[in-house]
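Trainee: I would like the atomic coordinates for the input below:
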Amino acid sequence: MKLAYPNARDSSLDALATTGPGGAGRPSLALCVLLCLGANALAALSLWLFGRPLVPAQEPLRLWSSSFELVANSQHLSDPYSFMHVLFGAGLYVFVDGLKPGWPARSKLVVVVLGSVVWEIVENTPPVVRLFNETSQPGAYAGDSIVNSLSDTACVTLGFFIARLLGWRATLLAAVVVEIALVVSIHDGLVLGTLRVLGAV
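Mentor: Below you'll find the predicted structure:
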């Protein structure tokens, strides 16, 4: 279902997403991969400019960390928040697929990755880091390491493919189950964390 009447800008965007530059067939896989890699490079550069470390500064890089201590929180390859990023990616896929059902999957993936990159940059700005620490979320937060941030976008990409495989109904059910599990286990979640930031809880 289309959510708005088409205009010239929508038509141009649709043409680019469905036929590629110059209208010569759908966007190439190589172009989409290049856009995703470029977006992640921009995120890494932004975090570096914010003073974020490449890897945890005070302990060895681990595949998984469940610690909410300042030296470990959002510093390793994966953590409990990785599940929230999977949910975020799944939700973005459902949104983009509902808005632009005629777009090829690779174009939708580019939009989802760009959405993740924008969030990773915003999340690591000093004002947002301070905002997170002013809420009642568990642990202390000093921003992501660059490796953790890139891993977050990888989790968003995983969520994209899971939602594409399951469809929106099964994705919604799975998201509810995961959200409840996160709230019970770490007293946080995608919905709960958003409500905290907005000051609703």
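Trainee: hey, let's count contacts and neighbours off CA atoms from now on
Mentor: Will do.
Trainee: The residue most central in space within the chain: which element?
Mentor: By C-alpha atoms, centre = their mean, the chain has its centre lying nearest to residue 116, at 3.3 Å. Applying DSSP states H and E as the criterion places residue 116 in helix 105-123.
Trainee: How about that helix, which residues are buried there?
Mentor: Neighbour-count burial for helix 105-123 flags 105-117, 120-123 (criterion: 16 or more other C-alpha atoms under 10 Å).
Trainee: repeat for stretch 134-145
Mentor: Those would be 137, 140-145, for stretch 134-145 by 16+ other C-alpha under 10 Å.
Trainee: repeat for stretch 175-191
Mentor: By neighbour count with 16+ other C-alpha under 10 Å, stretch 175-191 contains the buried residues 175, 178-179, 182, 188-190.
Trainee: here's the other one to compare against:
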Amino acid sequence: MPARTWPLLGLLLILAAAAIELAMGREPWCRCGTIRLWANAANSPENSQQLADWYTLSHIVHGLLFYAALALALPRLPLGPRALVALAVEAAWEIAENSSWVIDRYRTATIALHYYGDSVLNSVSDMLAMLLGFWLAARLPAWLSVLLAIGLELLALAVIRDNLTLNVLMLVWPLPAIRDWQAGP
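Mentor: Predicted coordinates:
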């Protein structure tokens, strides 16, 4: 396929994921009626509703990790198809993350007691953030990609007491001590 085909397929994949989320009843954008570039408070009703928030960092890390995993698993596959595979995985996660089952799991296993899913706008932004991470990993030396992933994880941990690592851990194996620590003093 021509190189220009991959971005078009990626756009169609993002639009399909957005359409599925709308069909699932997800809000198109924040119920507050305002679209903001950044939602700073992780425990606010605007978290996961605006274009970006502290969890956007974890989606950049997704891209860094997907690039590494696909470079190892499919080293002969050109970059465009690998990016499309990564985007398909991210889109599938965004759809699953906004299912009732996962939303309920977040509420019971993590500190996200008032989480009610992402807006479609936030979900699309998360997919684009993953692509940013993938693009960075394709251009940076591996050691710098690793440092970037660790730095983003540590930044989120320091600011909101959460990150991709803890998010996955708490979804799969909730630990009361971590939940208590994340809740803060």
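Trainee: TM between them?
Mentor: In this superposition the chains share a TM-score of 0.89, using TM-score structural alignment, normalised by the length of the second structure; 175 aligned residues with a C-alpha RMSD of 1.5 Å.
Trainee: Where does the helix holding residue 116 of the first structure end up in the second structure?
Mentor: Counting by TM-score structural alignment, helix 105-123 of the first structure pairs with residues 79-97 of the second structure.
Trainee: average gap between the matching stretch and the first structure?
Mentor: When the first structure is overlaid, stretch 79-97 of the second structure sits 0.8 Å from its aligned residues on average, using mean C-alpha distance after the TM-score superposition for the first structure.
Trainee: which residues sit against that stretch?
Mentor: Stretch 79-97 of the second structure has contacts (C-alpha atoms under 8 Å, 6 or more residues apart in numbering) with 3, 6-7, 9-10, 13-14, 17, 20-21, 62-63, 66-67, 70, 74, 102-103, 117, 123, 127, 130-131, 134.
Trainee: Stretch 39-57 of the first structure now?
Mentor: 61, 71-72, 75-76, 113-114, 117-118, 120-121, 124-126, 143-150.
Trainee: Quick check: buried residues in that stretch?
Mentor: Within stretch 39-57 of the first structure, the residues that qualify as buried are 39-40, 43-44, 46-47, 52-56, counting by 16+ other C-alpha under 10 Å.
Trainee: One more: stretch 157-170 of the first structure?
Mentor: Residues of stretch 157-170 of the first structure classed as buried: 157-164, 168 (neighbour count, 16+ other C-alpha under 10 Å).
Trainee: Just tell me the aligned range of that stretch in the second structure.
Mentor: The aligned range for stretch 157-170 of the first structure is 131-144, by TM-score structural alignment.
Trainee: what's the offset of that stretch from the middle of its chain?
Mentor: 16 Å (C-alpha atoms, centre = their mean, to the nearest Å).
Trainee: swap in stretch 166-181 of the second structure?
Mentor: 18 Å.
Trainee: List the buried residues in that stretch.
Mentor: 166-167, 170-171, 174, 178-179.
Trainee: Same list as before, the residues you listed that is, but in JSON lines and with distance to residue 55 of the second structure included.
Mentor: Output for those, formatted as JSON lines (distance: C-alpha to C-alpha, whole Å):
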{"residue": "166", "distance to residue 55 of the second structure": "12"}
{"residue": "167", "distance to residue 55 of the second structure": "10"}
{"residue": "170", "distance to residue 55 of the second structure": "15"}
{"residue": "171", "distance to residue 55 of the second structure": "15"}
{"residue": "174", "distance to residue 55 of the second structure": "19"}
{"residue": "178", "distance to residue 55 of the second structure": "18"}
{"residue": "179", "distance to residue 55 of the second structure": "17"}
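Trainee: got a markdown table for those residues, with secondary structure too?
Mentor: Shown next, in a markdown table, are these (DSSP: H, G, I helix; E, B strand; the rest coil):
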| residue | secondary structure |
| --- | --- |
| 166 | helix |
| 167 | helix |
| 170 | helix |
| 171 | helix |
| 174 | coil |
| 178 | helix |
| 179 | helix |
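Trainee: Thanks a lot, see you next time.
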